[in-house]
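Enquirer: what's the 3D shape of this:
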Amino acid sequence: MTPPSPTPGHAGLFVAFEGGDGAGKSTQAGLLRSALEAIGREVVLTREPGGTELGAAIRQVLLHGDHVAPRAEALLFAADRAHHVATVVRPALDRGAVVLTDRYLDSSIAYQGQARALSQDDIRDISLWATEGLLPDLTVLLDVSAGEGRSRRAGVHDRLEREADAFHEAVREGFLLLAEREPGRYLVLDAATEPVVLHQAVCRELATRHPGLSALVPVGDERAPRPACRSRAADPAGGEAS
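Expert: Model prediction:
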């Protein structure tokens, strides 16, 4: 199978937050959403799996169901991603919105390709085919050790979170290998750093990479303007909700 060339052009901005379980991805995505709203940008905050109604059903099977064979697991994640990109991510990017996603295709490569010992190239090709080659403009990797991630998680764990530390260390290794191979797309940060410091680093990176975001100010900075409410969150009922 020959996947399409990655990342066709789009009017918006696509940022993915990646990392092991307990890395703080949702916290950083939420902070960046607030900072972008404050400068008047439309923001779509979403996640994988589960960013659509179909995705929510797939998420239930993947994270809260019984054993799923590794190849079936990989294909279910790809199916969720295909529908998510077609119905939420691409429409938002085409109208010029900023899309922030908690996990994207690199999670599949790290979890199924590396930790499940499937072919990383095959997993990447499947996801690129499913998304018509869409890669993030920036991938923020919050690097966390298996032990630190476990200590941060609440008492109730999903099927993947319950995997042994060796599995989560393999996931971590997979993410770091991806960042090493594609340094231009990645910002790698130590997840043990204070959340506000991580947020400042993400804002600096975006302002440097994208001249249109030169006015971006971290949440809590005294220079920050009042929020201009133009945000949308992905709605599992199928699309987006104000």
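Enquirer: please make it C-alpha for all contacts and neighbour counts, starting now.
Expert: OK.
Enquirer: what comes up buried for the helix or strand where G174 lies?
Expert: When elements are defined using DSSP states H and E, G174 is found to belong to helix 165-181. Of all the residues in helix 165-181, those buried under the rule 16 or more other CA atoms under 10 Å are F167, H168, E169, A170, V171, R172, E173, G174, F175, L176, L178, A179.
Enquirer: which one of those residues sits closest to G30?
Expert: Nearest to G30 out of the buried residues of helix 165-181 is F175 (CA to CA; 21.6 Å).
Enquirer: need the contact list for that closest one.
Expert: Contacts of F175 were listed using CA atoms under 8 Å, 6 or more residues apart in numbering, and they are G19, D106, S107, A110, L141.
Enquirer: for the residue most central in space within the chain, give its distance to S26.
Expert: By CA atoms, centre = their mean, the mean C-alpha position of the chain lies nearest to R103, the distance being 2.6 Å. R103 sits at a distance of 9 Å from S26 (criterion: CA to CA, to the nearest Å).
Enquirer: what do these two both touch?
Expert: Here R103 and S26 have F17 as joint contacts, going by CA under 8 Å, 6+ apart.
Enquirer: so F77 versus R181, what's the distance?
Expert: Counting by CA to CA, the gap between F77 and R181 amounts to 23 Å.
Enquirer: before we compare anything, build this one as well:
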Amino acid sequence: MSGKFIVIEGLEGAGKTTAIKTVADVLKQNRIFDLVYTREPGGTPIAEALRNLIKNGLDNEPLTAKAELLMFYAARIQLIDNVIKPALSKNQWVIGDRHDLSTQAYQGGGRQLDNQFMTILRENVLDGFKPDLTLYMDIPPGLGLKRALARGELDRIEQESLIFFDRVRNRYQELAQHDSSIITIDASQPLEQVTQMIRQTLKTWLIKHGNQ
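Expert: Model (predicted):
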């Protein structure tokens, strides 16, 4: 059975951690036990150092939008080449907490960076590599940020305006509509319903792809 790359996406407070656990549970129920977990940015020493800079910044130097974008891609290619691709080559299944869709939504939608520039960068860095399945946890920004704030202090990006996150969500929804490998989950529902929807969605996907 060949390994697959499954990614969980969504705004802050969308329940990605619970979704990752649910996906892992379903895979194990289907006798898929060799799992690798990743997060972005992060997952390698270099990528984790970049994560810290992206999340917290430096007090004496503002981080520009393009610099932020390039740091995400630097961290991403380190993770892909050093962790994800080697795992897939060994038929391991990789469950990712965020991937390139986040960059398209946050930097493309939220930061409003030039689409042509982002497309050229993505194509040259990723060279067509993408997840086999993405579960996009869709939630209104106000509700998501309320949940995120209840967890503790917000990081540099989480402190952006509600208008910023509206743009992010709109881009997420737009991209999901045009990519059959992205399945939208209504994350504003009660936890039990969200979990059930994830379970059913993944089970259906596994059957369709001959992994059950």
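Enquirer: with both chains overlaid, what TM-score comes out?
Expert: The TM-score (TM-score structural alignment, normalised by the length of structure 2) is 0.89; 204 aligned residues with a CA RMSD of 1.7 Å.
Enquirer: circling back: equivalent range in structure 2 for the helix holding G174 of structure 1?
Expert: Here helix 165-181 of structure 1 aligns to structure 2 at residues 162-178, judged by TM-score structural alignment.
Enquirer: show me what contacts the aligned residue in structure 2 for D137 of structure 1?
Expert: Here D137 of structure 1 is matched to D132 in structure 2, going by TM-score structural alignment. Residues in contact with D132 of structure 2 (CA under 8 Å, 6+ apart) are K4, F5, I6, S181.
Enquirer: just the buried ones among these, please.
Expert: Restricting the contacts of D132 of structure 2 to buried positions leaves K4, F5, I6, S181, with burial counted as 16+ other CA under 10 Å.
Enquirer: could the residues you listed be laid out in a markdown table, adding secondary structure and distance to G43 of structure 2?
Expert: Supplementary listing: the buried ones among the contacts of D132 of structure 2 in a markdown table, determined by DSSP: H, G, I helix; E, B strand; the rest coil; distance: CA to CA, whole Å:
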| residue | secondary structure | distance to G43 of structure 2 |
| --- | --- | --- |
| K4 | coil | 18 |
| F5 | strand | 15 |
| I6 | strand | 15 |
| S181 | coil | 23 |
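Enquirer: report the two of those separated the most.
Expert: Taking CA to CA as the measure, these span a maximum distance of 12.3 Å, between K4 and S181.
Enquirer: hey, what's in contact with both of those two?
Expert: By CA under 8 Å, 6+ apart, K4 of structure 2 and S181 have these common neighbours: P131, D132.
Enquirer: can you check which helix is longest in structure 2?
Expert: With DSSP state H setting the assignment, residue counts place helix 191-208 as the longest helix in structure 2.
Enquirer: what is it packed up against?
Expert: For helix 191-208 of structure 2, the contact count by 3 or more CA pairs under 8 Å, 6 or more residues apart in numbering; DSSP states H and E identifies helix 16-29, strand 182-186 as packing neighbours.
Enquirer: follow-up on the earlier one: so what's the equivalent of the residue nearest to the centre of structure 1 over in structure 2 up against?
Expert: Alignment note: R103 of structure 1 maps to R98 in structure 2; criterion TM-score structural alignment. Taking CA under 8 Å, 6+ apart as the criterion, R98 of structure 2 is in contact with V7, I8, E9, G10, R39, E40, P41.
Enquirer: hmm, back to that, how far is the helix holding G174 of structure 1 from where the chain is centred?
Expert: Mean-position distance between helix 165-181 of structure 1 and its chain equals 15 Å (CA atoms, centre = their mean, to the nearest Å).
Enquirer: quick one: that helix to strand 186-190, angle?
Expert: With axes from the mean of the first three to the mean of the last three CA atoms, to 10 degrees as the basis, helix 165-181 of structure 1 and strand 186-190 are set at 140 degrees to each other.
Enquirer: mean offset of helix 165-181 of structure 1 relative to structure 2 (after superposition)
Expert: Here helix 165-181 of structure 1, set against structure 2 after superposition, deviates by a mean of 0.7 Å using mean CA distance after the TM-score superposition for structure 1.
Enquirer: in strands only, show me the contacts of F175 of structure 1.
Expert: G19, L141 (DSSP state E).
Enquirer: rewinding a little: list the buried ones in the longest helix of structure 2?
Expert: V194, T195, I198, R199, T201, L202, K203.
Enquirer: counterpart of the fifth one in structure 1?
Expert: Pointing back at T201 of structure 2 there. Aligned partner of T201 of structure 2 by TM-score structural alignment: E205.
Enquirer: what does I77 of structure 2 give?
Expert: With the correspondence set by TM-score structural alignment, I77 of structure 2 lines up against A82 in structure 1.
Enquirer: did I read that right, that match in a helix?
Expert: Yes. With DSSP: H, G, I helix; E, B strand; the rest coil as the criterion, A82 of structure 1 is part of a helix.
Enquirer: G133 is in contact with that one, correct?
Expert: No. Counting by CA atoms under 8 Å, no contact exists between A82 of structure 1 and G133, whose distance comes to 10.6 Å.
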